[in-house]
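Engineer: Predicted model follows, preceded by the sequence.
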Amino acid sequence: MNHHRLTTIFLTTLMALAVQAMMPPNIQAQSSHAESFQRPNIIYILADDMGFSDVGCYGSEIDTPNLNLLAEQGVRFTQFYNTGRCCPTRASLLSGLYPHQTGVGHMMEDRGYDGYRGELNRHCVTIAEALQSADYRCYMTGKWHVTKAVKAKTEAEKQNWPLQRGFDRYYGTITGAGSFFDPSSLVRDNTFVSPLNDPEYPESHWPGETYYYTDAIADQGSKFIREHHFQSGDQPFFMYVAFTAAHWPMHALPEDIEKYKGEYDAGYDAIRNARYERMIELGLIDADNTVNWPIPKKLKETEHWDWDKRNMEVYAAMIDSMDRGIGRMVESLKATGQFNNTLICFLQDNGGCAEAYGRGGKGTDRASKPPLSPLSADYIQPDALPKQTRDGYPIRRGKGAMAGPADTAIGYGIGWATVSNTPFREYKHWVHEGGISTPLIVSWPDGISRRGELERTPSHLIDLMATAVDISGAEYPTTYHEGQAISPMEGKSLIPAFQGKPIDREAIYWEHEGNRAVRVGDMKLVAKGKNGKWELYNIAKDRSEQNDLSSEMPEKQKELAALWDTYAERANVLPLSPKRKP
């Protein structure tokens, strides 16, 4: 280690000690673990639109050996939460704040209020910005989705792009969804690129014969890991990997789809029942506090069953491919001697997606010949739903259009989303357990002595910033962005939970589209829609949220509702679910 590096660590430690001395006791407690171990690399991996039971080690039949191995070598959380929707989750993960505090209380549009600007604001810092004070290099690959500027041309318009928010290198998509074969708003660092004209990821580097975004995200992650080791190995790094799998459209490579052919012939209920039993065997849930109700007939596809079965086969193939990509990144860590002292956290941005994307009307077969002119190699795809494929085929949607190829745009629908969310209520958008429950797989061989254990402490993705600050020795700023006041962290460091110790917190809060909730201990108050009535559940006894206790415990309902009201007032949640600004 060189003299400059030793000096930097010494000065950083002095600064951290000085800052801790000025912090309130609760903040000091979040910043007290960096001295007890060598500062690790940190990798946060976020999957897209997946349910609680979709990973093998959380009950799924889908083949995820690499995630399973990380779980065997570390800890799985059974009560970890997201925000119930993609971009609010990303804003919250990046900032350690509730999404409305960052300006991303809904999606990427300005609704006229500070909590709903649709843009990551300047009163928050990203993990990358916070870790600069601890001399971390910061990388990102994958989906950004916290800015409206998806077609930005000027530096001013790119003020909320990754490199302008603390990352040293970036490869991915600025927007929220798109083709896996021709991604919309694909960017390398600060420049738009096409999959076919990117010199840093030419066709010779693709794992197969076809560009596939899931592969590209993972391959860039592996590349950053190896480059960091050889170019900046005397510094620790933070990397944020944001896959778009398994978000619609259901796109996968033919060989991956073939692997799951016939896997779902038994139908929705049989797959859900098998997952439920497996989850009980794994200790993730208890039979006495969950209900595995039959899937209502109205949620099942009957007339086009072969088509919907195919949708789930493709969905499984997408997750399988993502797992292999994670395996390649882990192999890069091991090959460069960085694995043991790297904290890896895998989680998901919301529950299974019940949206009817591409499922209306009658679908068509693929044309025998491309009727449209092919696109040039340097064409930059602007559309989340392309008008055609690169080789000239129009996009097909509707029942009967078999998902998987680049010329389809289909979602897997509410029936399979119910399977994904086994055994919880509701879906993406809502804040019942099915919408907000996510796996959290944590691996850090040098920092966590537990192996293959379950951690039942309720936690939230706001805790990931606090954890990164804690173990890095970084200084979480009070001002940033040319003197702007920065909101204090909302989360708690997960280091105590990694060690099997409790985390002391008042409550965890949610709001999205009028769906709202608060959890204190085992008690959860939740409502569906801005006019929905409050429901009260004891999650320890009723995690499937079947027995509403609000009429039996009116004082507890009133107490938790008052807590939520106070949170909503201070966290820019109000007015509740405002209309789009004219």
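Structural biologist: Cool, got the structure.
Engineer: switch to C-alpha atoms for all contacts and neighbour counts from now on
Structural biologist: OK.
Engineer: ranges for the helices of the stretch 51-200 of the chain?
Structural biologist: 65-72, 86-95, 99-102, 127-131 (DSSP state H, counting those that start in this stretch).
Engineer: Same check on the stretch 251-400 of the chain?
Structural biologist: 254-259, 268-282, 305-335.
Engineer: quick one: the shortest one to chain centroid distance?
Structural biologist: Right, helix 254-259. 25 Å (C-alpha atoms, centre = their mean, to the nearest Å).
Engineer: isn't Y260 right next to E313, touching?
Structural biologist: Yes - Y260 is within contact range of E313, at 5.3 Å (criterion: C-alpha atoms under 8 Å).
Engineer: Of those two, which one has the most company?
Structural biologist: E313 (27 against 19; other C-alpha atoms under 10 Å).
Engineer: And the more buried one, how far from P439?
Structural biologist: For E313, the distance to P439 (C-alpha to C-alpha, to the nearest Å) stands at 21 Å.
Engineer: K581 contacts D110, doesn't it?
Structural biologist: Yes - K581 lies in contact with D110 (C-alpha under 8 Å); the separation is 6.3 Å.
Engineer: this is the comparison structure:
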Amino acid sequence: MSRRFADPMRRNRPATVLAALTLLHLLAPATHAAPAKRPNIVILLADDWGFSDVGAFGGEIATPNIDALAAKGVRFSNFHVAGSCSPTRAMLQTGVINHRAGLGNMPETIPPEHQGKPGYDAHLNNRVVTIADQLRAGGYRTYLTGKWHLGHTPDSLPTARGYDHALALAQSGADNFEDKPNLLIYDQTEWSEDGKPAKLPARFYSSTLIVDRMIRYIDSGKASGKPFLASVNFIANHTPLQAPDADIAAYAGRYTAGWTALRSQRRAGAITQGVMPAGVAMVTMNTSADWSKLSPKERQQRAGAMAAYAGMATAMDREIGRLVAHLKAIGEYENSIFVFLSDNGAEATDPMAMGAFARWNANHLYDQSIARQGRPGSLTAQGAGFASASVSPLRGYKFTASEGGLRVPMIMAWPGNPAIRGGRVATGFAHVTDMPPTLLALAGVAPQQGVLAGRRVEPMIGLNLSPMLTGSTPSVHPADKPLGYELSGNAVLFKGDYKLVKNLPPYGDARWRLYNISADPGETDDLSRADPERFAVMQSDYVAFARANQVLPMPEGYTAPDQIFANALRTLLIPRLLELWPAGAILVIALATLIRWRRRRATR
């Protein structure tokens, strides 16, 4: 690895361990009777939530329980993840950049040309160690419920990667009311419990199931007296958007003014909440149609989809409140560290807008009537217009390297710790790889040092955010230290307040641009011409990052949405169609020809 991107913790390991233990002492609640009890750690990971979906970040959706954590803790307004789910989850679990953790791309979006290449395992590789591995070795109980999406074989499921117990979904998403996959992508669900196929209830709601099982796990080990890691991974608000009827009904008529009005309202709310600078500039995304030019039926459909989205978020928030209430009841709330974040920005991809075949297939497999949006049996998606409001006032969405894809709401709270002043906003840059070093430091557990059980493992690159929690420093990332990132050809180099970024079609034009994301988080003012020296140096930094991490160029004409369709076609639809020989074979050839034509057209 290039020295420029070497592990910062290698420079002084003894000092790092001492600092971690000192921070635990300084941040721990005071006691005169005995040494401070080590804190529980509760990670609350939302799926596909945009920057301003949370009330405490400027949104109108009812999220009172998440907002209560924000009031007790610190909101990070400049926190970054990956542009899609499993790369973020890999970094959150390990503190290692996604390419070195095996998620240079995720299974649904990886092109065949990259599969199996170094860093493109499409699952969490064995060269990394999870935070669960390290906390368990340090005396913690470790539990995970919900979406895993980091592997589906026995050696890559959570209980093989440090978790004592886990109810885990190995895929990107699933139905929320029954054990049923997203039929456009998968032929069956892959829920497991403790490494074996899970038997789910005949009827359930995903957010409730995920919290129910976590409460069961926590209670089962309570007699041990050990602290616990609870990794709670919701599939809200991944497509399909589904929620209880009452939650959807609560937002009836709320979104009839459209996404442009909501995007402006969210911008104002983010400023009022202090998570965006006053006067923040905002672009109009070219993927958002003119609301006033839609037909009444189209407006009804889109407003109903957003009501389902909001209802799903509120239902998830209620389950977070139920978990918090349980921790209070068993006396574990005050000494628990809560982390809330989303795995990426809002999802703009809509199966109903992906061409005639996808639309026909969705209508064939699901009840897509307007009245049934968000209900059992439906396949509802937010779409690009309202996704632009979810990320307001940022540019871009999930999959992109723009701030709307990478900057997400993040909250850290330790209710019983007087060193953390509640309600504060930390505006300095922070990254998802910072979470494992931070949580290990607060737990008083020394991080792994590049070798585990006699084998070399990837060192964590993240930094300890504890000084930002107490407000003793605005940022822990040095202004002259670059941090690179790439996913599906969309690429970034962060350095101080600046961001070098490139997005491939359909999200961009493959040109590099330069922004000051502290002063201009909406990415409205490209500084590449005004600051050519910085632009050139950061391009050189990115080349060094890509070389050190074996980043591969994308195949000609590649787009993430098209690759999802192509991979599903190859693994799901083709076998089904071939069963209908010879008519099915003719259809397979026609679909393959369509994919090639779309790729060639995209490169013209």
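Structural biologist: Nice, thanks for sending it over. Every value quoted in this text rests on a predicted model; they were computed, and no experiment measured them.
Engineer: about what we covered before: okay, K581 and D110 of the first structure: which has more neighbours?
Structural biologist: D110 (20 against 11).
Engineer: Who are the contact partners of the closest residue to that one other than its chain neighbours?
Structural biologist: Excluding its sequence neighbours, the residue lying closest to D110 of the first structure (C-alpha to C-alpha, 6 or more residues apart in numbering) is R117, at 4.1 Å. Applying C-alpha atoms under 8 Å, 6 or more residues apart in numbering to R117 of the first structure gives the contacts 103-105, 108-111.
Engineer: Just give me which of those are shared by the second structure.
Structural biologist: Among the contacts of R117 of the first structure, the contacts conserved in the second structure (both residues aligned by TM-score structural alignment, their matches' C-alpha atoms under 8 Å) are 103-105, 111.
Engineer: returning to that earlier point: closest one to K399 of the first structure among the helices of the stretch 51-200 of the first structure?
Structural biologist: Proximity to K399 of the first structure (C-alpha to C-alpha) singles out helix 86-95 among these, at 25.8 Å.
Engineer: Check the mean deviation of the closest one from the second structure.
Structural biologist: Once fitted to the second structure, helix 86-95 of the first structure is off its aligned match by 0.5 Å on average (mean C-alpha distance after the TM-score superposition for the first structure).
Engineer: which helices and strands does that helix pack with?
Structural biologist: helix 99-102, helix 463-472 (3 or more C-alpha pairs under 8 Å, 6 or more residues apart in numbering; DSSP states H and E).
Engineer: Superposed on the second structure, what's the mean shift for the shortest one?
Structural biologist: After superposition onto the second structure, helix 99-102 of the first structure sits on average 0.5 Å from its aligned residues (mean C-alpha distance after the TM-score superposition for the first structure).
Engineer: contacting residues around that helix?
Structural biologist: 88-89, 91-92, 95, 105-106, 114-116, 119-124, 487, 571-573.
Engineer: what do you get for stretch 458-468 of the second structure?
Structural biologist: 6-9, 23, 94-97, 100-101, 127-129, 426, 430-438, 441-442, 448-450, 473-477.
Engineer: Can you flag the buried ones in the residues you listed?
Structural biologist: Buried members of the contacts of stretch 458-468 of the second structure, scored by 16 or more other C-alpha atoms under 10 Å, are 7-9, 23, 94-97, 100-101, 127-129, 426, 430-438, 441-442, 448, 450, 474-477.
Engineer: counterpart of N176 of the second structure in the first structure?
Structural biologist: Aligned by TM-score structural alignment, N176 of the second structure pairs with F180 of the first structure.
Engineer: so who does the aligned partner of A246 of the second structure in the first structure touch?
Structural biologist: The equivalent of A246 of the second structure in the first structure is E255 (alignment by TM-score structural alignment). By C-alpha under 8 Å, 6+ apart, the contact list for E255 of the first structure is empty.
Engineer: if I look at E255 of the first structure, how far off is V125 of the first structure?
Structural biologist: 42 Å.
Engineer: before we move on, back to that, would you reformat the helices and strands packed on helix 86-95 of the first structure as JSON lines and include distance to G59 of the first structure?
Structural biologist: Converted to JSON lines, those look like this (distance: least, C-alpha to C-alpha, whole Å):
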{"stretch": "helix 99-102", "distance to G59 of the first structure": "30"}
{"stretch": "helix 463-472", "distance to G59 of the first structure": "24"}
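Engineer: Of all these, which one is nearest G337 of the first structure?
Structural biologist: helix 463-472 (19.1 Å).
Engineer: How about the contacts made by the residue mapped onto L131 of the first structure from the second structure?
Structural biologist: Applying TM-score structural alignment, one finds that L131 of the first structure aligns to L135 in the second structure. Counting by C-alpha under 8 Å, 6+ apart, L135 of the second structure touches 141-142, 229, 440, 445.
Engineer: I'd like to know which of these are buried.
Structural biologist: 141-142, 229, 440, 445.
Engineer: L463 of the second structure: neighbouring residues, count only.
Structural biologist: L463 of the second structure - counted by other C-alpha under 10 Å - has 21 other residues nearby.
Engineer: got the contact list for the residue nearest the centre of the second structure?
Structural biologist: Nearest to the geometric centre of the second structure sits D343, at 0.7 Å (C-alpha atoms, centre = their mean). Counting by C-alpha under 8 Å, 6+ apart, D343 of the second structure makes contact with 45-49, 81-82, 84-85, 88-89, 408.
Engineer: Thanks again, I'm all set now.
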